[in-house]
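>>> predicted model and sequence below, questions to follow.
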Amino acid sequence: MIDYTSPIQTTFELQRRSLEQSQQALEQSVDIGQQISESLLAGLDSQEQFQRRLVELNRDTVASALDAIESLPGADVAVDDLRENIDDGYERLLDGHEEAFDNISAELEDGTDSYDDLTAELLETVEEQLDLLVEAHEELEAQSVEAVDELAGQVEELQDQAEDVQAQIEQVSEDAARAVEA
């Protein structure tokens, strides 16, 4: 008997593997999105630290210049007021800088958390749907294999019946040939 079910089962198995690979690709793309968000947050922290160092370096350079000017005779009174104003300006700048980056970081973290929550829900839903699909797919495979087995059995029966009919025809032909000879 010819096994017709093997190619059918192979086809169904290939389809299931394709579904599983599609799910894995989706999970990997979500992971990449999360990694990008994490990298963006890490980059933001680095950017904040770098800019803060630049502002502090600039403040120190201005302070050094004021120190040099202050060493000149009679410049110390005017420099004190100027230094106070400049120091206040740098403090406001650094405070504003910190607040701005804190706000940006908080917004980005909130967005990342929301993205993580949504993608987790998406992956859970996709996994549930894939499980249902694979279950239905396996049921369809079982029904298909059963139908092919039944059809193969019926074809064998028809072949056996055809062989029996052929044998009967040959027997009748032989009997008729002997009757004619007799």
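Yep, that arrived.
>>> could you use CA atoms for every contact and neighbour count after this?
Fine.
>>> longest helix in the protein, by residue count?
Counting by DSSP state H, the longest helix found in the chain is helix 76-181.
>>> packing partners of that one?
Where contact means 3 or more CA pairs under 8 Å, 6 or more residues apart in numbering; DSSP states H and E, helix 76-181 is packed against helix 5-70.
>>> for burial, what's the neighbour tally of residue 37?
Neighbour count of residue 37, defined by other CA atoms under 10 Å: 19.
>>> and the angle for the longest helix of the chain with helix 5-70?
The directions of helix 76-181 and helix 5-70 differ by 170 degrees, with axes from the mean of the first three to the mean of the last three CA atoms, to 10 degrees as the criterion.
>>> distance check, residue 154 against residue 143.
16 Å (CA to CA, to the nearest Å).
>>> another one to put next to it:
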Amino acid sequence: MSTQQNPIGTMFELQRSAIENSQRLVHQSLDAQTRGAELAVETIERSDTVREQGEDVTKAAVNAYFDALATAVPGDAEGVEGLRETVLEQFDVVGEVNEDAWEAGKEFAQRNAEAVEEFSEEYASMVDDAFDAFLQTHEQAESSTRQAADVVQQGTRTATEIAVESAEQAADAVEESAE
């Protein structure tokens, strides 16, 4: 087999490089999908923290309102306190419903992220196997093509040598007959 670089070798090297780049792009795409699912979980967790802080600020504002109301209406402190308790109980109920909804959302996002990661790992493994098999076949095709090119090149050399030898013999024969 010829060891010098030739157009056939260059062609196969370019193909191999393109195939390997495609494999890297598939992995990068899978990594991006996995990271996207992880970011969704992180975003939900951060949003839940903001929601909890918002509830705390709102409760504090409601308590401040009822404190101001109790000061403004000193004779009806019992009514104001009853109203405060009712409103705060409603906040607690809404808070529990919100907490359950956010927890369900976080659990769903986490399961989704885990499923995406598992799928990506399995798919990446299948892609790697397919690319490896393709590259192995590609190498075999390159080897066969190089061998065929070497045979053709050797055949061309042999045919050229025969043609030169025949031409020399013909020239010698013409020269001899001319004498």
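On my side now, so go ahead. Note that the structure is a prediction, hence the values are computed from the model and not measured.
>>> aligned to residue 84 of the second structure, what sits in the first structure?
Using TM-score structural alignment, the equivalent of residue 84 of the second structure in the first structure is residue 83.
>>> apologies, that question was intended for residue 70 of the second structure.
In the first structure, residue 70 of the second structure lands on residue 70 (TM-score structural alignment).
>>> stretch 26-40 of the second structure against the first structure, how far on average?
By mean CA distance after the TM-score superposition for the first structure, the fitted stretch 26-40 of the second structure averages 1.4 Å away from its aligned residues in the first structure.
>>> stretch 44-60 of the second structure too?
Using mean CA distance after the TM-score superposition for the first structure, the mean distance for stretch 44-60 of the second structure is 1.4 Å.
>>> buried set for that stretch?
Neighbour-count burial for stretch 44-60 of the second structure flags 44-45, 48, 51, 55, 59 (criterion: 16 or more other CA atoms under 10 Å).
>>> could you check how far the match of residue 70 of the second structure is from residue 78 of the first structure?
Distance from residue 70 of the first structure to residue 78 of the first structure, by CA to CA: 8 Å.
>>> neighbour count for these two, which is higher?
Taking other CA under 10 Å, residue 70 of the first structure and residue 78 do not tie; residue 70 has more neighbours (17 against 11).
>>> residues in contact with the more buried one?
Taking CA atoms under 8 Å, 6 or more residues apart in numbering, we find residue 70 of the first structure in contact with 76, 79.
>>> ok, back up a step: what is the neighbour count of the match of residue 84 of the second structure?
With other CA under 10 Å as criterion, residue 83 of the first structure counts 16.
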